[in-house]
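Participant: below: sequence and its predicted model.
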Amino acid sequence: MLLTPFLRDLVSTGAVTLTSQPSAFEADDLHAADTLLADYHAEDALELPGTVPAFAAPAAHWAAQYVYHTLQLALVRELDEDMMQQYLPAYTGDVTPETIYSVDLTFRYLPDLLRLAKGLAPGDALVAQLQDIARQWPFSFVGHPEVDAAAEAAVLSHPALQLAYVDRIIRQQDQQRARQPHLLPLVRAALGGHAATLWPDFHDFILFAV
């Protein structure tokens, strides 16, 4: 069992243990991990307003393995294209509110790794891979400068995800996203009369937003 205890530790403490070299997971480990992710989805859903997107097991399954192998490969300095393709495959399903939220259960931990990897080796192949992932999954990577428009539209199409996304923009004080014409009214509405407390310089930068 490798993936299941990794996920349990990631969610509960943030301190994880993993093997030094990438390898395939056993079927019973993957099954247990899927059960754990479904439980995590149910618990996390209690923190979102309204009805949350349903659990998408294949998307959550892909993302959990992606995060595990990303951490492993961050320790391997000699990456080649074959290793990247084998252990960090692209997501091939539809990007929907359900997949976005299910992927985010573990992808929400990747921005910290991206910042660390950029600091250690900014030209590394893994950094380029993570930057591309950040663009594709904007809900999990608020603060990243590049955003896939279609993926963001899928986030905004779901009321609960839209509220959570705007809340993340405010908490991260992501000025670049908040300035966007389609997001600025949502940020304004969410801040209401609390901008001075939640985002003290909000009024200053929106003067240049449009």
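Facilitator: It's in.

Participant: contacts and neighbour counts: CA atoms only from here.
Facilitator: Will do.

Participant: nearest the geometric middle of the protein, what residue?
Facilitator: What sits nearest the mean C-alpha location of the chain, by C-alpha atoms, centre = their mean, is residue 140, with 2.6 Å.

Participant: the structure to be compared is supplied as follows:
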Amino acid sequence: MDLPEFLIQLGENGLAVVSDQETIGGAVEEIVRGWDAVQRQNLPGTAPDLVPAAATWAAIRLYRGCQALVCREIPPAEMAAFLREPCPCPESPAVDYSVDLVFRFLPDLLAIARRVSTDDPLVTELLALARAWPLSSVGMEGVGTVNAARLLRDPCLRQLYIDRILLSGDTARLNDDAVRAAAKAALGAYPELAPEIATALQTTP
């Protein structure tokens, strides 16, 4: 299964198959544009523009991560070097949004990798990606400190980020003063909507 087929199956079923071949082939822009169109219908406000190159970069990382999970003969150093290759697009909310179209599946990949082995080098690399892309890693355990400043600058991504925190009960994200303030404002007079977050907001300085 090449990369476009992988993405189609992932989008339709939440599950996909990877091959052990080196070539990933094919263009993914049409697929991610379709995901973008669907995503925009359910977003709180207007999302940043899609950056196809960023989404494609993320798609290749996700595909390779899945390969590393099932093709255990891939040398850890080779796997790490590939997953650490930086996104070629300048940092921006638009890039965060575009990468998230694909990396929203990252928590599932990490959960499967941890079931194989918590000491697997793949887990370490996936956690590094999770820290670098905080919009996609809300709710993931063990991520550590993230920088959400870019997300908070964009009204749509800020609300999406806060909504995910409230929904997942990810209290670790409240270590950021700006995130904590935004979460408190989002809950308002309805703390029962996210009791874990509401409790943490009361106890977090």
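Facilitator: Thanks, I have the structure now. Predicted model only: the values in this text are computed from it and were never measured.

Participant: packing partners for the helix ranked longest in the second structure?
Facilitator: Secondary structure of the second structure per DSSP state H: the longest helix is helix 52-70. For helix 52-70 of the second structure, the packing partners by 3 or more C-alpha pairs under 8 Å, 6 or more residues apart in numbering; DSSP states H and E come out as helix 3-13, helix 29-40, helix 76-83, helix 93-103, helix 106-116, helix 121-132.

Participant: I'd like these laid out as CSV, including distance to residue 176 of the second structure and mean neighbour count.
Facilitator: Below are these laid out as CSV (distance: least, C-alpha to C-alpha, whole Å; neighbours: other C-alpha atoms under 10 Å):
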stretch, distance to residue 176 of the second structure, mean neighbour count
helix 3-13, 32, 17
helix 29-40, 27, 15
helix 76-83, 27, 14
helix 93-103, 18, 24
helix 106-116, 21, 17
helix 121-132, 14, 20
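
Participant: closest one to residue 152 of the second structure among these?
Facilitator: helix 93-103 (8.8 Å; C-alpha to C-alpha).

Participant: so what corresponds to residue 69 of the first structure in the second structure?
Facilitator: Structural alignment places residue 69 of the first structure opposite residue 64 in the second structure (criterion: TM-score structural alignment).

Participant: typo on my end, it should be residue 44 of the first structure
Facilitator: Residue 44 of the first structure maps onto residue 39 in the second structure, by TM-score structural alignment.

Participant: how near is its match to residue 147 of the second structure?
Facilitator: Here residue 39 of the second structure is placed at a distance of 24 Å from residue 147 of the second structure (C-alpha to C-alpha, to the nearest Å).

Participant: the residue nearest to the centre of the first structure reaches residue 102, doesn't it?
Facilitator: No: counting by C-alpha atoms under 8 Å, no contact exists between residue 140 of the first structure and residue 102, whose distance comes to 10.6 Å.

Participant: can you list the helices and strands packed on helix 52-70 of the second structure in JSON lines and add distance to residue 155 of the second structure?
Facilitator: Listed next are those as JSON lines, based on distance: least, C-alpha to C-alpha, whole Å:
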{"stretch": "helix 3-13", "distance to residue 155 of the second structure": "26"}
{"stretch": "helix 29-40", "distance to residue 155 of the second structure": "14"}
{"stretch": "helix 76-83", "distance to residue 155 of the second structure": "30"}
{"stretch": "helix 93-103", "distance to residue 155 of the second structure": "10"}
{"stretch": "helix 106-116", "distance to residue 155 of the second structure": "24"}
{"stretch": "helix 121-132", "distance to residue 155 of the second structure": "20"}
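
Participant: just to check, residue 52 of the second structure is in contact with residue 32?
Facilitator: Yes: using C-alpha under 8 Å, residue 52 of the second structure is in contact with residue 32, at 7.3 Å.
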